[in-house]
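S.K.: Attaching a predicted model along with its sequence, questions to come.
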Amino acid sequence: MFKIGDKKLINGWAFYDWANSVYSLVISTAVFPLYYTAITEGEKVWFFGIEWEHPDSLYSYALSFSFLIVALISPILSGIADYTGSKKKFMKFFCWMGGLSVMSLYFFDGIDTVWVGIIFTILASIGFWASLVFYNAYLPEVALPEQQDRASAKGFIYGYTGSIILLIINLILIQMPDTFGITAGMASRISFVMVGLWWIGFAQITFKRLPDDIYNKQPDNDYIWKGFHELKVVAKEAMNYPTLKKFLISFFLLSIGVQTIILMAAIFGSSELGLPAMNLIITILLVQIVAIAGAFIFSRFSEKWGNITALKVTIATWMLVCFAAFMLDKNQENVEMYFYGLGVLLGLVQGAIQSLTRSTYSKLLPETEDHATYFSFYDVTEKIAIVLGTFVYGFLYSLTNSMQWSVLCMAIFFLASFIILSTMKKTKYVE
């Protein structure tokens, strides 16, 4: 059994980022969306007896539905997990659910099997995001407050590094299928299986090192009702901490911008700037590589200048990204080079802001045994932000017929987050 603050325990915890981040890069961002578009382009698809003229809308709704499910179930399950001391069991369940669902995307091999792609997209997304609730909740149990910035950053650095390695392997497979005696479509489907195996396989290192129940909970039989009670108690507690409440509001506002831009960046480059798929994948890889350095640099910056100052710098940089994207035009000479430059700027703060928000929230928590329940509020805040952000983005696009105004609007949410963050009082570990 490792003690809190032990280097091996922190490394084991952080290694789950190495395991699961291949999902967010290969499945959510790069390979699967392009594969789905290639299969459904110019086609009408049927799903649950409904004909969809725009398959991209169906895919978007599927992801939104998965976020909604996670937002509904994670507070309840985390309350049960805290009451019964079973965070690791829940984390394992959703890891296996996500990994097996990703591998099942192999059976999505044509327009007649779109239903397979949609159903397992939903299940994989639920598995990924739900497992992160319990993973994040372990941070205050594996690292001391003064270690949490570096530990959180280490997780993101592991995640970006692992996902880059697997994406490059997948791209070699997809770009040179003849070398391996397969078709490009089969190469993509094999990539989905590789993601699932990578995710489940490397997660076992984390599961081996994480403690089972550090508070030795002895739950009664009526643990579901007691789980609901746990949720109610924590919700009431959270409202009594003004600094924590302010941070959650600020986190909600910045997440609207961060998550919407991450999800829509490839579509912006393709639809608004007319960039080919390979340019977009190069940009995605560039963002991941720079994000490794960004997470490391800002973890050190926060140690010297404090979490709040570091977060304000990243938020200001995100606003700059929004203004720069607004200024881009597909008719500009060398527009792809400007887009690459924007990718570098985005990468510098993408990993940094995600890492810093996680560790800052962890430091703001009161003395508690209910870490999973507290982190479920963090997770739900992010999911609702994604739903609102993508809606605002799409609504403005429909009004203006230009994604540039949608991107510019995200700067308003960043500004509001910056202002609220500026009113937060310093605490023992957050300044």
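M.R.: Yep, that arrived.
S.K.: contacts and neighbour counts: CA atoms only from here.
M.R.: Noted.
S.K.: Would you mind measuring from residue 210 to residue 182?
M.R.: Counting by Cα to Cα, to the nearest Å, the separation of residue 210 from residue 182 is 40 Å.
S.K.: no no, residue 289
M.R.: Relative to residue 182, residue 289 is positioned 29 Å away (criterion: Cα to Cα).
S.K.: When the two are compared, which one has more neighbours?
M.R.: A side-by-side neighbour count of residue 289 and residue 182, using other Cα atoms under 10 Å, places residue 289 first with 18 against 14.
S.K.: I figured the more buried one hits residue 160, correct?
M.R.: Yes - the pair residue 289 / residue 160 is scored as a contact, 7.1 Å apart, by Cα atoms under 8 Å.
S.K.: tally of neighbours for residue 18?
M.R.: Residue 18: 24 surrounding residues under other Cα under 10 Å.
S.K.: Is it in contact with residue 163, as I believe?
M.R.: Yes - between residue 18 and residue 163 there is a contact under Cα under 8 Å: 7.0 Å.
S.K.: Spit out the contact partners of residue 299.
M.R.: For residue 299, the contacting residues are 149-150, 153, 352, 356, by Cα atoms under 8 Å, 6 or more residues apart in numbering.
S.K.: what about it, helix or strand, and which?
M.R.: Element membership of residue 299, judged by DSSP states H and E, is helix 277-305.
S.K.: okay, pairing it with this:
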Amino acid sequence: MTDDVVTAPSPARRETREQRAWYFYDWANSAYVTTTATVLMAPYLTSVATAAACPNLPDGERCTATLSLLGIPISPGSLFAYTATVSTLVSVLVLIVVGGIADRSRRPTRMLAGFAWLGAVAAAAMFFVAGTNWQLGVLLLIIANLALGSSLVIYDSLLVRIASPDERDRVSSKGWGFGYLGGGILLALNFALDLFHSNLGLDREMSTRISLLSAGLWWGFFTLIPVLGLRHVGGTLAPPVQKSRGVVGGSFAQLVDTFKELRLFPQTMLFLLAYLFFNDGIQTVIGNSSLYGIEELQFSQSTVLGVFLFVQFVAFGGTALFGRVAARIGAWRTVLVCLAIWTVIVVVAFFVPAKSLVLFVALALFIGLVLGGSQALSRSLYSQLIPRGREAEFFSLYQAMERGTSWFGTLTFGLVYQFTHSYRWAIVALVVFFVVGGLLLSRVRMREGIEAAGNEVPAVI
């Protein structure tokens, strides 16, 4: 840890109208991320696929038949995971190309709007996934995930254009906080709909479909705020491509140059490597926490869902808390503190007794506190390490490399469970991701990396 902390930061500007508009895209898309992608779509798509493969399956029995997709036999229980994997792999290429094009667009907000509304339409159309129509669900899920990732590449890159180096920790943290609050509010409303669906004359399938529809409508409607508020934001453009190649062809060529150029920024590359490890650990813990709570700790699904809601609202406060901590000691040190807490969380999770609700809620409390802080501050740190005029292109690496390797943590989790038949060993195995990621991050020389990228060094790193 060699970066010095300057204790006399320059006065921050007042919050701008563009920054306030920017926050609301986190608010908008988190409805889909929370309600659809994280909570509802996996079990719902699995139930639709099971109905297609085993139409007369008795209650309590497990479907052993398979579906056929392009001649490939697929278990209904694996369909969601395979769909997520396909969208992940495709996004690795798509997002990098989107970043290259966005950096050459004079109105990147228009691209953000296009991808956001495409994703919102796909998310809302999941209302029509019913009966045995699992193929529609697969198609819409892939479209929505690709559109979400593409919009986030542009959204993240706009952070550099609306906030000075000294403001980015605060602005990024507040954006994440808005996301947790917005996603949590809609999830709470949908949770209430699920609890009282019979009182409203709905069966559970219809209440789930309405919840899926609400996530798409929320995403699309609230996207209006950043689209209108950021419509004049342009900023520095990347070098133009050769006209003979066109925008897309030139962006592919620029992609090769980007990877070559990345080697000229060793601190940026080291940060990305560290991020791949610790973010993979974070995503795996969050993605499997409900499974751990239900299967290993033996809580009911409603209890786990209630705890998940609790995490959403704690995370809103956690982003604000760690944003203030970062203002005093720097985002780099704050993220290292968060990773140390993550390490303790997964170790303690190994020892939590079954049905111990107090300890389970305590774990959720600490997860919520560090979740937003570690992710929001990582985004602002990375924004300091990328060259001007190449924001979307380099943020596409940030998004694509995250999505392209986010399967490694879940693979580790699954393999450890397969060999030990214990989710406890599977969860504690994730310690390695936080330890390795933290060690790599501790070796990043932030000041050197920021200066190498040609950016202004913030008062507190």
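M.R.: Perfect, I can see it now. As the structure is a prediction and not an experimental result, all values here were calculated from the model.
S.K.: rewinding a little: what range in the second structure does the helix holding residue 299 of the first structure sit on?
M.R.: Helix 277-305 of the first structure lines up with residues 301-329 of the second structure when matched by TM-score structural alignment.
S.K.: The matching stretch vs the first structure, mean deviation?
M.R.: When the first structure is overlaid, stretch 301-329 of the second structure sits 0.7 Å from its aligned residues on average, using mean Cα distance after the TM-score superposition for the first structure.
S.K.: what do you get for stretch 376-384 of the second structure?
M.R.: Relative to the first structure, stretch 376-384 of the second structure is 0.6 Å off (mean Cα distance after the TM-score superposition for the first structure).
S.K.: matching residues in the first structure for that stretch?
M.R.: Stretch 376-384 of the second structure maps onto residues 355-363 of the first structure, going by TM-score structural alignment.
S.K.: now do stretch 164-184 of the second structure
M.R.: Under TM-score structural alignment, the counterpart of stretch 164-184 of the second structure in the first structure spans residues 144-164.
S.K.: same deal with stretch 19-30 of the second structure?
M.R.: Here stretch 19-30 of the second structure aligns to the first structure at residues 10-21, judged by TM-score structural alignment.
S.K.: Show me the contact partners of that stretch.
M.R.: Residues outside stretch 10-21 of the first structure that contact it (Cα under 8 Å, 6+ apart) are 128, 135, 138-139, 142-143, 151-152, 154-156, 158-163, 198-203, 205-206, 209-210.
S.K.: Try it again at 7 Å.
M.R.: Here stretch 10-21 of the first structure makes contact (Cα atoms under 7 Å, 6 or more residues apart in numbering) with 142-143, 151, 154-156, 158-160, 162-163, 198-199, 202-203, 205-206, 209-210.
S.K.: a strand runs through residue 392 of the first structure, doesn't it?
M.R.: No - applying DSSP: H, G, I helix; E, B strand; the rest coil, one finds residue 392 of the first structure to be helix, outside a strand.
S.K.: Map it onto the second structure.
M.R.: The alignment partner of residue 392 of the first structure in the second structure, by TM-score structural alignment, is residue 412.
S.K.: And for residue 317 of the first structure?
M.R.: By TM-score structural alignment, residue 317 of the first structure lines up with residue 341 in the second structure.
S.K.: Check the burial of its match by counting its neighbours.
M.R.: 17.
S.K.: which SS state does it fall under?
M.R.: helix.
S.K.: That one - nearest residue in space that isn't next to it in sequence?
M.R.: Counting by Cα to Cα, 6 or more residues apart in numbering, residue 341 of the second structure lies nearest to residue 370, which is 7.4 Å off, once chain neighbours are set aside.
S.K.: Can you give me the distance of that neighbour to residue 175 of the second structure?
M.R.: Residue 370 of the second structure is 15 Å from residue 175 of the second structure, where distance means Cα to Cα.
S.K.: go on, residue 427 of the second structure?
M.R.: Residue 427 of the second structure is 29 Å from residue 175 of the second structure, where distance means Cα to Cα.
S.K.: Could you find the counterpart of residue 188 of the first structure in the second structure?
M.R.: Under the alignment (TM-score structural alignment), residue 188 of the first structure pairs with residue 208 in the second structure.
S.K.: mean deviation (superposed) between the host helix or strand of its match and the first structure, please.
M.R.: Using DSSP H and E, the element containing residue 208 of the second structure is helix 204-222. When the first structure is overlaid, helix 204-222 of the second structure sits 0.8 Å from its aligned residues on average, using mean Cα distance after the TM-score superposition for the first structure.
S.K.: what's that helix packed up against?
M.R.: Under the contact definition 3 or more Cα pairs under 7 Å, 6 or more residues apart in numbering; DSSP states H and E, helix 204-222 of the second structure sits against helix 17-31, helix 108-125, helix 168-195.
S.K.: relative to helix 17-31, how tilted is it?
M.R.: 170 degrees (axes from the mean of the first three to the mean of the last three Cα atoms, to 10 degrees).
S.K.: okay, and the helix or strand following helix 204-222 of the second structure goes to which residues in the first structure?
M.R.: Downstream of helix 204-222 of the second structure, the first helix or strand assigned by DSSP H and E is helix 224-229. Here helix 224-229 of the second structure aligns to the first structure at residues 204-209, judged by TM-score structural alignment.
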